[in-house]
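> sequence plus predicted model, see below.
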Amino acid sequence: MEILLPDPEAQLAFGARLAACLHLPCVLYLEGDLGAGKTTLTRGMLHGLGHRGAVRSPTYTLIEPYELPTARVQHLDLYRLADPEELEYLGLRDLLGEDVLWVIEWPERGAGILPAADLRIGIAYAEPGRRLRLEPGSPRGQAVIASLSGTSA
């Protein structure tokens, strides 16, 4: 599934729409160049789930947890990860059993350690906006795409 979004506001709105289609647990991989809008999309999802505070990229902390009324979210930004084994030091294994939404930026840097993606979202520049490519990695991801496109899974 491909979606063209003309501006950051549309990306935020799509994030909120996407959040409404998710069922936990769910693992989302966000892929794209620096500045493509991975955190903007995450901000839209978090706001769609009821978060009202700031949403910053966890580039330096690597992981930012959110406890929301409707969901627990683990937002990871692995851009600065030098080795996937570093995820062990973050206690990732202890968090894997939790019933949460995983939003993982730069997932290729955690290859072999991260849980498999239910849905991969590639974000590319398509001036003036962005092009999103959604690819399911599981039946749960297929159901999200079906819900977004208005069809049954």
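Nice, I can see it.

> only C-alpha atoms for contact and neighbour calcs from this point on.
OK.

> pull the residues that contact stretch 39-54.
Outside stretch 39-54, the residues that touch it by C-alpha atoms under 8 Å, 6 or more residues apart in numbering are 8, 11-20, 55-57, 68-71, 103.

> can you list the buried residues in the longest helix seen in the chain?
Taking DSSP state H as the criterion, the chain has its longest helix at helix 8-21. Under the neighbour-count criterion of 16 or more other C-alpha atoms under 10 Å, helix 8-21 has Pro8, Ala10, Gln11, Leu12, Ala13, Phe14, Gly15, Ala16, Arg17, Leu18, Ala19 buried.

> now do the helices in this structure.
Using DSSP H, helices in the chain cover 8-21, 38-48, 86-89, 92-95, 139-149.

> ok, which of the ones you listed comes nearest Ile113?
Nearest of those to Ile113, taken as C-alpha to C-alpha: helix 86-89 at 7.4 Å.

> buried residues in that closest one, which are they?
Leu87.

> other SSEs contacting it?
For helix 86-89, not one helix or strand is in contact under the criterion 3 or more C-alpha pairs under 8 Å, 6 or more residues apart in numbering; DSSP states H and E.

> tell me, how many residues neighbour Asp94?
9 (other C-alpha atoms under 10 Å).

> scratch that, Ala143 is what I was asking about
20.

> so it sits against Ser152, correct?
Yes - in this structure, Ala143 is within contact of Ser152 by C-alpha atoms under 8 Å, at 7.4 Å.

> need the overlap of contacts for these two.
What both Ala143 and Ser152 touch, as defined by C-alpha under 8 Å, 6+ apart, is an empty set.

> on that earlier part again, can you tell me which of the helices of the chain is nearest to Glu108?
Short answer: helix 86-89, nearest of the helices of the chain by C-alpha to C-alpha, at 12.6 Å.

> one more to weigh against that first structure:
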Amino acid sequence: MELQLADPEATAALGQRMAATRPPQAVVYLRGDLGAGKSTLARALLRALGVGGTIRSPTYTLVERYPLADGSEAWHLDLYRIADAGELEYLGLDADEVGLWLVEWAERGAGALPRADLVVELAVEGDGRRAHLVPASAVGAAWLGALHPRA
């Protein structure tokens, strides 16, 4: 699915739509250059899932954990600063309790992360962004179908 996002508000609206249709458990890889809107999308999605208070960027902490209303957690990871996937071993990432993974720079954690269900590729295009959503599993395909039902 290809979308044109005219401004940050459109990126946030995509995050809200993703929250409204998300499956109970999913892994999302957020790809794109610095400034492409990955954190904007993640914040909007988390906010729409009911996360209150400050939603911090995990740029320096590597992972931020947020409780969700269904009793699970959403984890937002930013792996830009890691040099080797082995470093993730020290973060205590236990996939069993996670309802939603939002992973920026997932390629840096290759082999140490759960496989993606949905890949969201963001790119700067003029004053806006282009979003390309690609399912990577049956869960991701169903999510994408719910996100963009065919008429």
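The structure has been received and is ready for your questions. The model shown is predicted, which means the values in this text are computed figures rather than measured ones.

> fetch the TM-score of the aligned pair.
In this superposition the chains share a TM-score of 0.95, using TM-score structural alignment, normalised by the length of the second structure; 150 aligned residues with a C-alpha RMSD of 1.3 Å.

> wait, which of the helices of the first structure is closest to Leu30 of the first structure?
Counting by C-alpha to C-alpha, and looking across all of the helices of the first structure, nearest comes helix 38-48 at 6.1 Å.

> quick check: the closest one compared with the second structure, mean distance?
Here the mean offset of helix 38-48 of the first structure against the second structure after fitting is 0.5 Å, by mean C-alpha distance after the TM-score superposition for the first structure.

> what angle sits between that helix and helix 8-21?
50 degrees (axes from the mean of the first three to the mean of the last three C-alpha atoms, to 10 degrees).

> mind checking how far the most centrally placed residue in the second structure is from Gln4 of the second structure?
The second structure has Leu102 as the residue nearest its centroid, 3.1 Å off, counting by C-alpha atoms, centre = their mean. Leu102 of the second structure sits 21 Å away from Gln4 of the second structure, going by C-alpha to C-alpha, to the nearest Å.

> now the buried residues of helix 8-21 of the first structure as JSON lines including distance to Leu46 of the first structure?
As requested, the buried residues of helix 8-21 of the first structure are exported to JSON lines (distance: C-alpha to C-alpha, whole Å):
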{"residue": "Pro8", "distance to Leu46 of the first structure": "15"}
{"residue": "Ala10", "distance to Leu46 of the first structure": "15"}
{"residue": "Gln11", "distance to Leu46 of the first structure": "12"}
{"residue": "Leu12", "distance to Leu46 of the first structure": "10"}
{"residue": "Ala13", "distance to Leu46 of the first structure": "11"}
{"residue": "Phe14", "distance to Leu46 of the first structure": "11"}
{"residue": "Gly15", "distance to Leu46 of the first structure": "8"}
{"residue": "Ala16", "distance to Leu46 of the first structure": "7"}
{"residue": "Arg17", "distance to Leu46 of the first structure": "11"}
{"residue": "Leu18", "distance to Leu46 of the first structure": "10"}
{"residue": "Ala19", "distance to Leu46 of the first structure": "7"}
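
> nearest to Leu78 of the first structure among the residues you listed?
Gly15 (20.1 Å).

> quick one, what contacts the closest one?
Leu41, Thr42, Arg43, Gly44, Met45, Leu46, Gly48.

> and of those residues, the nearest to Ile123 of the first structure?
Nearest to Ile123 of the first structure among these, with distances taken as C-alpha to C-alpha, is Leu41, at 9.4 Å.

> so what's the residue count around the closest one?
Applying other C-alpha under 10 Å, I find that Leu41 of the first structure has 25 neighbouring residues.

> am I right that the residue nearest to the centre of the second structure is in contact with Arg31?
No - the criterion here is C-alpha under 8 Å, and Leu102 of the second structure misses it with Arg31 at 10.4 Å.

> OK, contacts around Leu30 of the second structure?
Lys38, Leu102, Val103, Glu104, Trp105, Ala106, Val119, Val120, Glu121, Leu122.

> tabulate those residues (a markdown table), appending distance to Tyr90 of the second structure.
Shown next, in a markdown table, are the contacts of Leu30 of the second structure (distance: C-alpha to C-alpha, whole Å):
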| residue | distance to Tyr90 of the second structure |
| --- | --- |
| Lys38 | 24 |
| Leu102 | 18 |
| Val103 | 17 |
| Glu104 | 18 |
| Trp105 | 18 |
| Ala106 | 16 |
| Val119 | 25 |
| Val120 | 26 |
| Glu121 | 28 |
| Leu122 | 29 |
